[in-house]
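> Here's a sequence, model it:
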Amino acid sequence: MELLSNPEIWISLVTLTVLEIVLGIDNIIFISILSGKLPENQQKKARQLGLALAMITRVLLLLSLNWVMGLTATLFNPGDWIGVSKEGLLEKMAISGRDLILIIGGLFLIYKSTSEIHEKLEGQDHQVEGGKVHSFSGVIFQILILDIVFSLDSVITAVGMADEILVMIAAVVIAVIVMMVSAGGISSFVNQHPTVKMLALSFLLLIGVSLLAEGFEQHIPKGYIYFAMAFSVLVEMLNLKMRAKSKPVQLHNSPGNADYRE
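Predicted structure coming up:
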């Protein structure tokens, strides 16, 4: 009851929930694109299961805070392998468990985004890649891999913003519920508009590069990334609105023109 009556707890809960939703947008986009490869009757199930796995992963990581924070300890330093002093650049390149996860996750996201963009440009069937039909379990496995990466970043952020474990868990659960409710609409919108889908894949590629840089201790302020994404979305929304109102150009001597004469 003491927690419920503390205004600072409520402020932390609201702030952290909003932040978790913002950080979860890229997760929704990734899940929407992967689930779109499945038959229509399996897509909703894949989205809900993927987000449920994200929530479970984040809660488990929050309950293992000692282990999570231990991931920030240095595992090795490249300078040790080549007999160079750890001072300067090599000191900043010290690799921790968190760094390894971010590097692997970033490389995976870059690979998936690039292959998806290539697939769309080549015009291959959305359910076939390399002659193989996408399986439900295969899609869920890929979602799970990225859930772990996104969850690690989310949990470390939560630890830095709140002191109470119950507040962190509550924020994660509320954020995932909001994402579950909105995932269907976001998925339909992304899949129905090819240019939006290409933009979303570009976002994922950008996030993959960001994760890779973060793994090598090259910090890119997330505010810059999210501002660029928001500005791109605004421009794309204006383009969609303009295309919806525009009419195809009619040549003077085309059958569709009122002045057309045979």
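> For the rest of this, base every contact and every neighbour count on C-alpha atoms.
Will do.
> end-to-end on stretch 120-132?
Start-to-end span of stretch 120-132 (Cα to Cα, to the nearest Å) is 16 Å.
> Distance from the helix or strand where D147 lies to the middle of the chain?
D147 belongs to helix 136-161 when assigned by DSSP states H and E. Averaging C-alpha positions (Cα atoms, centre = their mean, to the nearest Å) puts helix 136-161 9 Å from its chain's average.
> One more, please, to line up against the first structure:
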Amino acid sequence: MELLSNQAFWIGLAQIIWINIILSGDNAVVIALAARSLEPRQQKQAIFWGTAAAVVLRVALTIVAVKLMQLPWLQLAGGVLLLWIGVQLLNDGDEDENGDEKSHSGLMAAIRTILVADLVMSLDNVIGVAAAANGNMALLVLGLAIAIPIVIFGSTLMIKIMTRYPVIVTLGAALIGWVGGETIVSDKMVEPIVPHHSFGFYAAAVLGAVLVVATGKYLQGRKASSATPA
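Below you'll find the model as predicted:
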């Protein structure tokens, strides 16, 4: 009860919720892209379990976030992984899934993609959450738990928008590429060469977005050509 009557607790909780609302946009896009090719029932399962597991991982990541950020080449490798994920997500919607086994495989693949992408994209974001929690584990867990329905709602809404406006899929993949480019140049070993918010920093983000979309469209074209009868 003393914890609940503590003004600092409520201020910290509000800060964590606000940080998660701001940072949940790109995560909702990843989840929607990963789940969009599943049937409606599995979409709900992928969104729920993917989001819940991602939040649990984010709690663990936040605890060691400061130390992880000091590891050389970690963010560079994570950024390259995000570029690959963006290309894969841009093409996943073209796959035909038939049968229970393939359907289950698609669900597990979507959840796995959500986990990996959220983990990489949260490397620098969790520092803000850790600072707001100020070492209070109850505050950290509660704040991130409240973020679950926010991300679930955002993901569900994004899937509906993507179904109605397919161009959003391309824009979503471009966003992942943008974050991937930013993550690469945010690495401890690269940041001294390409400082944050410099021209090179944003150029890397743009290059990441263009690379993901261009590669994804190229692979889509090849797939369509190979599927067309001679």
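> Now do the helix holding D147 of structure 1: which elements does it pack against?
Judged by 3 or more Cα pairs under 8 Å, 6 or more residues apart in numbering; DSSP states H and E, the packing partners of helix 136-161 of structure 1 are helix 7-35, helix 40-62, helix 65-70, helix 97-122.
> Show me what counts as buried in it.
Neighbour counts over helix 136-161 of structure 1 (16 or more other Cα atoms under 10 Å) mark 136, 139-140, 142-144, 146-159 as buried.
> cool, and stretch 231-238 of structure 1?
Neighbour-count burial for stretch 231-238 of structure 1 [16+ other Cα under 10 Å]: S232.
> quick one: it aligns where in structure 2?
Per TM-score structural alignment, stretch 231-238 of structure 1 has no counterpart in structure 2.
> And L207 of structure 2, what's its match in structure 1?
By TM-score structural alignment, L207 of structure 2 lines up with nothing at all.
> Does L207 of structure 2 lie in a helix or a strand, and which?
Using DSSP H and E, L207 of structure 2 falls in helix 199-227.
> list the helices and strands that helix packs on?
Against helix 199-227 of structure 2 (3+ Cα pairs under 8 Å, 6+ apart) you get helix 74-92, helix 167-185.
> most tightly surrounded among those?
Mean neighbours per residue, mean count of other Cα atoms under 10 Å, is largest over those for helix 167-185, with a mean of 25.
> That one corresponds to what range in structure 1?
Per TM-score structural alignment, the counterpart of helix 167-185 of structure 2 in structure 1 is residues 195-213.
> Which residue in structure 1 aligns with G86 of structure 2?
In structure 1, G86 of structure 2 lines up with S113, judged by TM-score structural alignment.
> err, K67 of structure 2, not the other one
Using TM-score structural alignment, the partner of K67 of structure 2 in structure 1 is G70.
> Compute the inter-axis angle for the helix holding L207 of structure 2 and helix 167-185.
If you take axes from the mean of the first three to the mean of the last three Cα atoms, to 10 degrees, helix 199-227 of structure 2 sits at 130 degrees to helix 167-185.
> Buried residues of helix 199-227 of structure 2, list them for me.
Buried residues in helix 199-227 of structure 2 (16+ other Cα under 10 Å): 201-213, 215-217, 219-220.
> can you list the helices and strands packed on helix 136-161 of structure 1 in a markdown table and add distance to F189 of structure 1?
Output for those, formatted as a markdown table (distance: least, Cα to Cα, whole Å):
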| stretch | distance to F189 of structure 1 |
| --- | --- |
| helix 7-35 | 10 |
| helix 40-62 | 14 |
| helix 65-70 | 36 |
| helix 97-122 | 17 |
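> closest to V235 of structure 1 out of these?
Proximity to V235 of structure 1 (Cα to Cα) singles out helix 7-35 among those, at 18.1 Å.
> what about that closest one, how far off from structure 2?
Here helix 7-35 of structure 1, set against structure 2 after superposition, deviates by a mean of 1.3 Å using mean Cα distance after the TM-score superposition for structure 1.
> Please spell out which residues along that helix are buried.
Neighbour counts over helix 7-35 of structure 1 (16+ other Cα under 10 Å) mark 9, 12-13, 16-21, 23-24, 26-35 as buried.
> That helix - contacts with which helices or strands?
For helix 7-35 of structure 1, the elements it packs on are helix 40-62, helix 136-161, helix 165-192, helix 194-215, judged by 3+ Cα pairs under 8 Å, 6+ apart.
> That one corresponds to what range in structure 2?
Under TM-score structural alignment, the match for helix 7-35 of structure 1 in structure 2 covers residues 7-35.
> What of stretch 79-87 of structure 1?
Counting by TM-score structural alignment, stretch 79-87 of structure 1 lines up with no residues of structure 2.
> D147 of structure 1 reaches I56, doesn't it?
No. In this structure, D147 of structure 1 is not within contact of I56 by Cα atoms under 8 Å, at 9.7 Å.
> what residues does stretch 66-85 of structure 2 touch?
With contacts defined as Cα atoms under 8 Å, 6 or more residues apart in numbering, stretch 66-85 of structure 2 is touched by 113, 117, 120-121, 123-124, 127, 176-177, 179-189, 208, 211-212.
> Kindly report the same for stretch 204-214 of structure 2.
83-84, 86-87, 90, 170, 173-182, 185.
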